[in-house]
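Peer 1: For reference, the sequence and a predicted model appear below.
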Amino acid sequence: MTTLRIALVHSFYASAQPSGENEAVLDQARALRAAGHEVAVVAARTDELARRRLYPVRAAATVASGRGRTPVADLLAFAPDVVHVHNLFPNFGRAWVRGWDGPLVATLHNYRPLCAGATLYRGGSPCSSCLDGDRWAGVRHGCYRDSRAATVPLAWANRRGPAADPLLGRADRLVLLSELSRRTYLGAGIAAERTALIPNFVDDPATGDPVAPTGRWVFAGRLTAEKGALDLLRRWPAGVPLDIVGDGELLDRARSLAPPSVRFLGRLDRTELRRRLPSWLGLVFPSRCLEGAPLVQLEALAAGLPILAFEGSSVAESVRADGTGAVVSWDEPLPPALSHAAARFPGLRAHCRRVFEDSYTERTWLRSTEGLYREVLGVSPPAGR
């Protein structure tokens, strides 16, 4: 494809809370550069901005009004062929997109335009109250950071529903990461022809020294309510080995619920986690929210690691569709499900690896994304491609 000038716009979340969105943006910038494109990452970084005086007030005002810090000056200086917005919350305003004259694509990594908490989850199960028209439900329940006050700017910004969201209305194409996410946004009123389903990718792991198999299961994620770790530990059979990789506000509670066969390994950096993944029996994914497309799912497949997913998330749908593990409901007994999976999963490793190679590599993502850029630019693909 002809070399393009591509601007990725992203408000980076604080590093204290590891973010798959941050990682995905950096991965995509690297992949596009490696393909020969000129790429500028136009960033606002919470780690830097949060040190400034009155930052919480300024961020809240930007979220509520849609005005404030904008990337426009940097974009004009770079003069991109395509602007690709990943995240504007909470450090960029949204109003600027209406006046941007040029192709604009946006990836919807989460459900923030539909939900103050960005997860469509509350109190142990999926929640669509705000999406269904009760615009202030998030405030009543304190859905953002368990705080009514902190939720007000988000509820105000979303008060007129998805149709009034500047980014949803202006983007030439909206990228969704999973079929479940796509269906959810279509249900919110987004026209199908304005969407593109392009899953994330992860690097193909470098071949290193083999890691000895442990025969243990692994959960890897934030220890927060929507990720389901507490619900998993309440059901986890005594004597079945499980490793918990991650940290979060519910760590102490998780430790109190865990039987002696559960080990807490803390937070592992991405490289170390990927090195160890082949050693586990399978990835347990108990998320209670819909999810977008968590990178840990793709990293497991790249390592040839099958997934035991609980019903209700995009990962469960993917596992069922691709045959990359097993899906269990929250109502069924867990011990027999684990026993059955433990017997099947070693034979699924090669298949999981093939699914990764077919669907979640950098090459596959790049082909789809370059095609999307050609589409919004009105450029036909070169002959023979």
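Peer 2: Great, that's in hand. Numbering: from 1, shown residues only.

Peer 1: rest of the way, CA atoms for contacts and neighbours
Peer 2: Noted.

Peer 1: what kind of secondary structure is residue 102 in?
Peer 2: Using DSSP: H, G, I helix; E, B strand; the rest coil as the criterion, the local structure at residue 102 reads coil.

Peer 1: residues contacting it?
Peer 2: Contact criterion CA atoms under 8 Å, 6 or more residues apart in numbering gives 81, 82, 83 as the residues in contact with residue 102.

Peer 1: Then residue 267?
Peer 2: Taking CA under 8 Å, 6+ apart as the definition of contact, the neighbours of residue 267 are 245, 246, 247.

Peer 1: please redo it, this time with the cut-off set to 10 Å
Peer 2: When contacts are counted by CA atoms under 10 Å, 6 or more residues apart in numbering, residue 267 is found next to 18, 220, 221, 222, 244, 245, 246, 247, 248, 273.

Peer 1: Residue 92 too?
Peer 2: 9-11, 43-44, 59, 62-63, 66-71.

Peer 1: go on, residue 284?
Peer 2: Under the criterion of CA under 10 Å, 6+ apart, the contact partners of residue 284 comprise 217-220, 229, 232, 242-244, 297, 306-310, 325-327, 338.

Peer 1: How about residue 26?
Peer 2: By CA under 10 Å, 6+ apart, the residues touching residue 26 are 8, 10, 20, 41.

Peer 1: does the closest residue to the last one other than its chain neighbours count as helix, strand or coil?
Peer 2: When you say that, I think you mean residue 41. Nearest-residue entry for residue 41: residue 8, 4.8 Å, with adjacent residues in sequence omitted and distances by CA to CA, 6 or more residues apart in numbering. Assigned by three-state DSSP, the conformation of residue 8 is strand.

Peer 1: Presented hereafter is structure B, for comparison with structure A:
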Amino acid sequence: MNRPLRFCMITTFYPPYHFGGDAIFVQALANELVFRGHHVEVIHCRDAYRLLARHEPPNGYEDHPNVIVHGLESRFGWLSPMATQQTGRPLFKGKAIEQVLSRGFDVIHYHNISLVGGPQILTIGDAIKLYTPHEFWLTCPTHVLLRRNREPCTQPRCVACTLSYGRPPQWWRYSDLLPSSLRHVDRFLAPSRFSMEMHRAHGLELPLVHLPYFLPNMDSSREVASPPPGLAAGSPYFLFVGRLERLKGLQTVIPVFRNYPKAQLFIAGKGDYEGPLRALAAGADNIHFLGHLRRGELRFLYTGAVGLIVPSMCYEMSPFVVIEAFAHGTPVIVR
């Protein structure tokens, strides 16, 4: 096929309405496809971001001008993603999604669909359908297979575990909704072989193929590598990049650096667990919280770091930050 293809990406989060690496990957993929001459539209849910973040994102969209982004909003606000979480259906956004998909696409590529439409969104539209599972949402209501936010899950107790996270159980998971919806997908693109093994181990017999993440050509990046404002120079530093949540395990790393002043720890990211982490680091002059950084600032930090630290307590699919570090020749230390 010689003509440009029409792609539609469907995901809950998309920059700047996002929290982590899956949204960064979707944005990179969308922009790379447009750069190669294809037509790309993105559907995501602004209400879902506002429900979880409780504020507006810090920046606007930074995409190729030919990437068309549909940031869906409902007059019901946060009730819209909550209704999807509980029913597995795009109750308040279904018509808007159908309207976009009615434009006709060659490929519909699903990513994190948990709050933008649930399983039923897989049945909407007529195209080749691809699904990249960036987390374990297909098998785990909390997405991460971390039992009660404490240890990797080996024996599921889903209702009790979901309640321990402060979330209501998803009773649709005990119906035929998920398996019947998955039958509408042509291929599932696993970012790692481990991801394939884990999904199969949990009983999902899907047409899975291994397709690793990619990074766009850094030489053509529009953002020049530059230091974050106020960066403390000096001794060698290690780097953490990601959401500040308990499951990311940073609380096990900070005490090490409190007792090792010869190196600095730079922490790039924001999250609900930032308060306890800052309290744990209080008084340690070699531990620095940098907040949300731009792409060029992260490139600068990757290049100079002794190593990237990935201390996650949960199973990781294929952390995007690891690929970014390797692209800069930076070693990675993982749990």
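Peer 2: Thanks, I have it. Keep in mind that what you see is a predicted model, and the values were worked out from it rather than measured.

Peer 1: Go through the contacts of residue 284 of structure 1 and flag which are in helices.
Peer 2: The helices, defined by DSSP state H, take in 229, 232, 297, 338 from those.

Peer 1: Which one (most neighbours) among those?
Peer 2: Most neighbours among those, by other CA atoms under 10 Å: residue 229, with 25 neighbours.

Peer 1: Just tell me what it corresponds to in structure 2.
Peer 2: Applying TM-score structural alignment, one finds that residue 229 of structure 1 aligns to residue 250 in structure 2.

Peer 1: And for residue 116 of structure 1?
Peer 2: When structure 2 is aligned by TM-score structural alignment, residue 116 of structure 1 is paired with residue 141.

Peer 1: My read is that that match contacts residue 166, right?
Peer 2: No: counting by CA atoms under 10 Å, residue 141 of structure 2 stays clear of residue 166, with 11.8 Å between them.

Peer 1: who's more crowded, these two?
Peer 2: When residue 141 of structure 2 and residue 166 are compared for neighbours, residue 141 comes out ahead with 20 against 8, by other CA under 10 Å.

Peer 1: Now do that one against residue 173 of structure 2, distance only.
Peer 2: Applying CA to CA, to the nearest Å, the value for residue 141 of structure 2 to residue 173 of structure 2 is 8 Å.

Peer 1: quick one on the thing from earlier: name the member of the contacts of residue 267 of structure 1 that has the highest neighbour count.
Peer 2: Each of the contacts of residue 267 of structure 1 was scored for neighbours by other CA under 10 Å, and residue 244 scores highest at 25 neighbours.

Peer 1: Aligned counterpart of it in structure 2, please.
Peer 2: By TM-score structural alignment, residue 244 of structure 1 lines up with residue 267.

Peer 1: How are the helices of the stretch 1-150 of structure 1 distributed by residue range?
Peer 2: Using DSSP state H, counting those that start in this stretch, the helices of the stretch 1-150 of structure 1 run over 20-34, 46-49, 55-65, 72-78, 137-141, 148-157.

Peer 1: sorry, back to before: wait, which of the contacts of residue 92 of structure 1 is closest to residue 136 of structure 1?
Peer 2: residue 63 (15.7 Å; CA to CA).

Peer 1: list the buried ones in stretch 272-286 of structure 2?
Peer 2: In terms of neighbour count (16 or more other CA atoms under 10 Å), stretch 272-286 of structure 2 has its buried residues at 273, 274, 277, 278, 281, 284, 286.

Peer 1: How far off centre is that stretch?
Peer 2: Its chain's C-alpha centre lies 24 Å from the corresponding centre of stretch 272-286 of structure 2 when counted by CA atoms, centre = their mean, to the nearest Å.

Peer 1: Between the two ends of it, how far is it?
Peer 2: Between the opening and closing residues of stretch 272-286 of structure 2 there is a gap of 22 Å (CA to CA).

Peer 1: one step back: show the contacting residues for the match of residue 116 of structure 1.
Peer 2: Residue 141 of structure 2 sits in contact with 85, 114, 158, 159, 161, 162, 167, 168, 169, 170, 173, where contact means CA under 10 Å, 6+ apart.

Peer 1: Not counting sequence-adjacent ones, nearest residue to residue 96 of structure 1?
Peer 2: Across the structure, with CA to CA, 6+ apart as the measure, the residue nearest residue 96 of structure 1 apart from its sequence neighbours is residue 70 (6.7 Å).

Peer 1: Let me know whether my guess that residue 350 of structure 1 is in a strand holds.
Peer 2: No: Residue 350 of structure 1 sits outside any strand when classified using three-state DSSP, being helix.

Peer 1: what's the matching residue for it over in structure 2?
Peer 2: Under TM-score structural alignment, residue 350 of structure 1 pairs with no residue in structure 2.

Peer 1: Could you pull up the residues touching residue 350 of structure 1?
Peer 2: Under the criterion of CA under 10 Å, 6+ apart, the neighbours of residue 350 of structure 1 are 301, 303, 304, 305, 306, 324.
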